[in-house]
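With the input below, show me the fold.
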Amino acid sequence: MKKIFALAIASLMSLGASAQLISSNTMTYHKEKGKNYNRLGVSYSSISPDVDGADAVSGLSLSWTKGISVSGSLPLFVETGIGATYGFDDPSPLILSVPVNVTYKIPVTSKINIAPLLGVTLNGNLASDDDYMKYFAMGWQVGANFELGKFYVGLSYGGGFMDFANSEDDYDGYYDHGYKYKLNAFSATVGIVF
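Alright, predicted model coming up:
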């Protein structure tokens, strides 16, 4: 498990390095047409199934995001990227996520923006060998990033359109018999933009 997590971290860092060679744009909106940005972030996540009384799993996420300008006159962007979340508690999943978000940057000052976002996520279970956990699920997310020059702080919450776990049987007492689970996740993120 530790080797897989280390490999995921190394992959994310190499993606960020490649992206930096391609683009040196900042996250702050410029009126120039086609001004894109990249973002690297570290998140604390609380992941819980949508069943009353079920315990949440704490996790750490690493992510790379690419923002693509879709308007020359408005600070409107489509974001995509890749992220990996490792859950510390038992069971400890390793979840790979690919978001597709729409975000609009609201300038507060020349160096401070508020960027609300709304989108979908494609989630894959990379490491858990538990029979009740599926390998793919699709979900949604809503949140906002607060951009402070080259740094940002983000808050987001998301849920699932599809079940991520299906406990038709009781597996080692983790889940009650006969429930299906969608992932609900709250994340707090800090990172850099370039």
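
okay, CA-based contacts and neighbour counts for the rest of this
Fine.

Shouldn't Ala185 be within a helix?
No - assessed with DSSP: H, G, I helix; E, B strand; the rest coil, Ala185 is strand; it does not lie in a helix.

Run a quick check on it versus Gly158, I expect a contact.
Yes - at 5.3 Å, Ala185 and Gly158 qualify as touching, with contact defined as C-alpha atoms under 8 Å.

ranges for the strands of the chain?
Using DSSP state E, the strands of the chain run over 37-49, 57-69, 76-87, 94-104, 106-107, 112-125, 136-148, 151-160, 165-167, 179-181, 183-193.

Throw the ones you listed into TSV and include mean neighbour count and distance to Ser18, thanks.
Formatted as TSV, the strands of the chain follow (neighbours: other C-alpha atoms under 10 Å; distance: least, C-alpha to C-alpha, whole Å):
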stretch	mean neighbour count	distance to Ser18
strand 37-49	21	11
strand 57-69	21	11
strand 76-87	22	13
strand 94-104	21	18
strand 106-107	16	29
strand 112-125	20	23
strand 136-148	19	23
strand 151-160	19	19
strand 165-167	19	34
strand 179-181	18	36
strand 183-193	20	14
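
please give me the structure for this one as well, since I'd like to look at both together:
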Amino acid sequence: MKKLLILAIASIMSLGASAQLITSNTVTYKKGSGYNRIGVSYNSISSSAEGSESVSGVSLSWTKGISVAKDMPLFIETGLGATYAFDDLNALTATIPLNVTYKWPVTESIKIAPLAGLTFNGNITSDVKDVKFFTLGWQAGVNVELGKFYLGVTYGGGLTDYCKFDDGYDSYSFKLNNLAATIGLVF
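This next block holds a predicted model:
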């Protein structure tokens, strides 16, 4: 019985030593001034309107990541993007994101970065009548950095109506949802 108790204590003590060994060999965060990203996305855009179908789109974006924590890879992201939706929508929208992201370093060159935040959208042109000039949305997603390249997927929706029409006889309103797959460069 004493041998079993000594073996159990030795096992527990070795766990702490192995945890220190693992921690000392993992990738550590080095605070920097942030990062920039440029990317191109394929978008699948749908609306909350009854009977509507998804339309395709393409986006170009620039994102600036600003470090907010001294000892961890926590960032606020902002930037500027433009999305052109084609098929039946024919719309051009400018977007300013405001995200919080955390970059988990897997290795020196691979990082996984989940994000969540808001989007401020300015509708520049649209074939839809009564489209609002300004809309507010949300988004969540993940980027995977592979050295200087990155892949990402985000999904977002409208917090405010994209379009609202009411003439006393008919009324409708809908919000837009956006699923985007992105490739780009990190610098």
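
Columns distance to Phe5 of structure 1 on top of the strands of structure 1, output as JSON lines?
Formatted as JSON lines, those follow (distance: least, C-alpha to C-alpha, whole Å):
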{"stretch": "strand 37-49", "distance to Phe5 of structure 1": "14"}
{"stretch": "strand 57-69", "distance to Phe5 of structure 1": "11"}
{"stretch": "strand 76-87", "distance to Phe5 of structure 1": "7"}
{"stretch": "strand 94-104", "distance to Phe5 of structure 1": "7"}
{"stretch": "strand 106-107", "distance to Phe5 of structure 1": "36"}
{"stretch": "strand 112-125", "distance to Phe5 of structure 1": "12"}
{"stretch": "strand 136-148", "distance to Phe5 of structure 1": "18"}
{"stretch": "strand 151-160", "distance to Phe5 of structure 1": "23"}
{"stretch": "strand 165-167", "distance to Phe5 of structure 1": "21"}
{"stretch": "strand 179-181", "distance to Phe5 of structure 1": "24"}
{"stretch": "strand 183-193", "distance to Phe5 of structure 1": "19"}
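
Against Met138 of structure 1, how distant is the counterpart of Ser44 of structure 2 in structure 1?
Applying TM-score structural alignment, one finds that Ser44 of structure 2 aligns to Ser46 in structure 1. As judged by C-alpha to C-alpha, to the nearest Å, Ser46 of structure 1 and Met138 of structure 1 stand 18 Å apart.

and what of Phe5 of structure 1?
Distance from Phe5 of structure 1 to Met138 of structure 1, by C-alpha to C-alpha: 22 Å.

Give me the aligned partner of Tyr162 of structure 2 over in structure 1.
Counting by TM-score structural alignment, Tyr162 of structure 2 corresponds to Phe164 in structure 1.

for Ser61 of structure 2, same thing?
Alignment note (TM-score structural alignment): Ser61 of structure 2 maps to Ser63 of structure 1.

need the contact list for that match.
Residues in contact with Ser63 of structure 1 (C-alpha atoms under 8 Å, 6 or more residues apart in numbering) are 12, 40-42, 81-84.

The aligned residue in structure 1 for Thr125 of structure 2 - how many residues pack around it?
Taking TM-score structural alignment, Thr125 of structure 2 has Ala127 as its aligned residue in structure 1. The tally of other residues near Ala127 of structure 1 (other C-alpha atoms under 10 Å) stands at 16.

how do the contacts of Ser63 of structure 1 look in structure 2, which are kept?
Contacts conserved in structure 2 for these, using both residues aligned by TM-score structural alignment, their matches' C-alpha atoms under 8 Å: 40-42, 81-84.

Tell me who's in contact with the residue nearest to Gly32 of structure 2 when sequence neighbours are not counted.
Once flanking residues are discounted, Gly32 of structure 2 sits nearest to Ser67: 7.1 Å by C-alpha to C-alpha, 6 or more residues apart in numbering. Counting by C-alpha under 8 Å, 6+ apart, Ser67 of structure 2 makes contact with 31-34, 73-76.

okay if I get these as JSON lines plus distance to Ser48 of structure 2?
As requested, the contacts of Ser67 of structure 2 are exported to JSON lines (distance: C-alpha to C-alpha, whole Å):
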{"residue": "Lys31", "distance to Ser48 of structure 2": "42"}
{"residue": "Gly32", "distance to Ser48 of structure 2": "41"}
{"residue": "Ser33", "distance to Ser48 of structure 2": "40"}
{"residue": "Gly34", "distance to Ser48 of structure 2": "36"}
{"residue": "Pro73", "distance to Ser48 of structure 2": "36"}
{"residue": "Leu74", "distance to Ser48 of structure 2": "33"}
{"residue": "Phe75", "distance to Ser48 of structure 2": "32"}
{"residue": "Ile76", "distance to Ser48 of structure 2": "29"}
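
Report whether the expected contact of Ser43 of structure 1 with Val190 is present.
Yes - counting by C-alpha under 8 Å, Ser43 of structure 1 touches Val190, with 6.5 Å between them.
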